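J.: Pasted the sequence and its predicted model underneath.
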Amino acid sequence: MKRSVRASLLAALALAAGCAVPPGGEQPSPAFPAVMRPLSDVEALLDYYERLTNLQGPELAKEHERARQAYAKTRSDYHRLQLALYGALPNAGAEEQMQSLNLLEPLVKSSEHRNADLRRLALLLHGLIQEQRRLGESLNAASQKAKEEQKRADNLQQKLDALKSIEKNLIEREQRMRRRR
């Protein structure tokens, strides 16, 4: 399920950035790269997110710290969104998701922004992270319910086994009493 959320995020972010696929849906080959032009902020954030998805463990933590420092230094909308992307990663925890939602709130609530594209991206990220949280909470609730049901089933099985044992003892006792007669 997280994979589909990630795919949806990448597709939606590509649409938000206005990225177009060449006719025929083909990507430029490495031998004939596409004409380079300056990336928009949204495109740069999409590239950044893609790079983040390939990082793990210490590399991801180091990059996360670098993004935190950049945001603390500039307090720019760009760095705010860059830091908020961590909450949209497939394995983001509830705490990271909440931090990202808090970072996105000012952009989502404000209708006056210098960069409308960044605001649209913030709206998209905010919605996706909220949905990820909702799905995670639903999964946790379902998991807890399954554990409780398993515990209940185990308890019922123990009771059934005890009843079977009592029944077996009664049958054996009755058979012994018949033999004595």
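T.: Nice, I can see it.
J.: all contacts plus neighbour counts: C-alpha atoms, from now on.
T.: Will do.
J.: Which neighbouring elements make contact with the strand or helix carrying residue 136?
T.: When secondary structure is defined using DSSP states H and E, the element that contains residue 136 is helix 116-180. Secondary-structure packing of helix 116-180 (3 or more Cα pairs under 8 Å, 6 or more residues apart in numbering; DSSP states H and E): helix 2-17, helix 41-53, helix 77-84, helix 94-109.
J.: who touches the shortest one?
T.: Going back to what we said before, that points to helix 77-84. Helix 77-84 has contacts (Cα atoms under 8 Å, 6 or more residues apart in numbering) with 41, 45, 48, 64, 67-68, 70-71, 99-101, 103-104, 107, 118, 122.
J.: and here's the other structure:
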Amino acid sequence: ALAAVIAILISLFIAYVIHRELVSKPIASALSFLAMAPFVIPGIVLAIGFYAAYTSEPLVLAGTMWILVFAYATRFLPIAFANAQAAIRSINPELEQAVRILGGTRMLAIRKVVTPLLKKSLLGAFILVFIPATRELSAAIFLYSTNTQVLSVLLFDKSDEGNFEMLASIGLVLVVITVILIAIGFRLLGRDFMLRRSAS
């Protein structure tokens, strides 16, 4: 969940900067490329990169939950970015300009205008990031430790041990959580929320 929140916040910042033209086009193109790049990087390669980067000074995260959080946030950043782009595009810039004409700052416009309009889109983005994150194994299998075992690795271990009763129980809980999240999305955002955001 924390990784999903981080991915959404980063993607919203990038999408806002790009679509409100706060940076030059070359920089905007570079930011967009970086946000979508993890989509084509295999999870194993991403995990090896994170392990190599965060096992030495100045930032040692290996063996902590933070290396998993940052790896997951990076892994699913493209999904969050695609949703953030669609959400920012749907908000007319003139609404923010009206606030600024009346003497408000950009931050005030973001807080009073943009954020309330983004609430449903943010919920949809969270669901679409959280669900695949619970099943991510390729990166987690290289980065977890005995103190930071995640659900996907636990399922893999139970399968490897032949403990199919526990495997089925955990799998059932995961399915129930997924169904509940999708039902919430359907209820609050409409029946086509997954299709609409995926297409965007």
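T.: Thanks, I have it. All values reported here derive from a predicted model rather than from experimental measurement.
J.: Could I get the TM-score for this pair?
T.: Here the TM-score for the pair of chains, by TM-score structural alignment, normalised by the length of the first structure, is 0.27; 90 aligned residues with a Cα RMSD of 5.7 Å.
J.: Could you report the neighbour count for the residue nearest to residue 69 of the second structure when sequence neighbours are not counted?
T.: Once its chain neighbours are removed from consideration, residue 69 of the second structure has its nearest residue in residue 3; the separation is 4.9 Å (Cα to Cα, 6 or more residues apart in numbering). Residues within reach of residue 3 of the second structure, counting by other Cα atoms under 10 Å, total 23.
J.: Quick check, residue 3 of the second structure in contact with residue 73.
T.: Yes. Between residue 3 of the second structure and residue 73 there is a contact at 4.6 Å, judged by Cα atoms under 8 Å.
J.: Could you tell me which residues touch both of the two?
T.: Looking at what touches both residue 3 of the second structure and residue 73 (by Cα under 8 Å, 6+ apart), there is no common residue.
J.: do you know how far residue 147 of the first structure is from residue 154 of the first structure?
T.: Distance, residue 147 of the first structure to residue 154 of the first structure, by Cα to Cα, to the nearest Å: 10 Å.
J.: oh, I was asking about residue 14 of the first structure
T.: As for residue 14 of the first structure, its distance to residue 154 of the first structure is 49 Å (criterion: Cα to Cα).
J.: What of residue 80 of the first structure?
T.: Residue 80 of the first structure sits 49 Å away from residue 154 of the first structure, going by Cα to Cα.
J.: of these two, who's got more company?
T.: Comparing residue 80 of the first structure with residue 154 by neighbour count (other Cα under 10 Å), the higher total belongs to residue 80, at 23 against 12.
J.: measure the more buried one to residue 144 of the first structure for me?
T.: Here the criterion is Cα to Cα. By it, residue 80 of the first structure lies 35 Å from residue 144 of the first structure.
J.: can you list the residues that contact stretch 153-167 of the second structure?
T.: Taking Cα under 8 Å, 6+ apart as the criterion, the residues outside stretch 153-167 of the second structure that touch it are 137, 140-141, 170-171.
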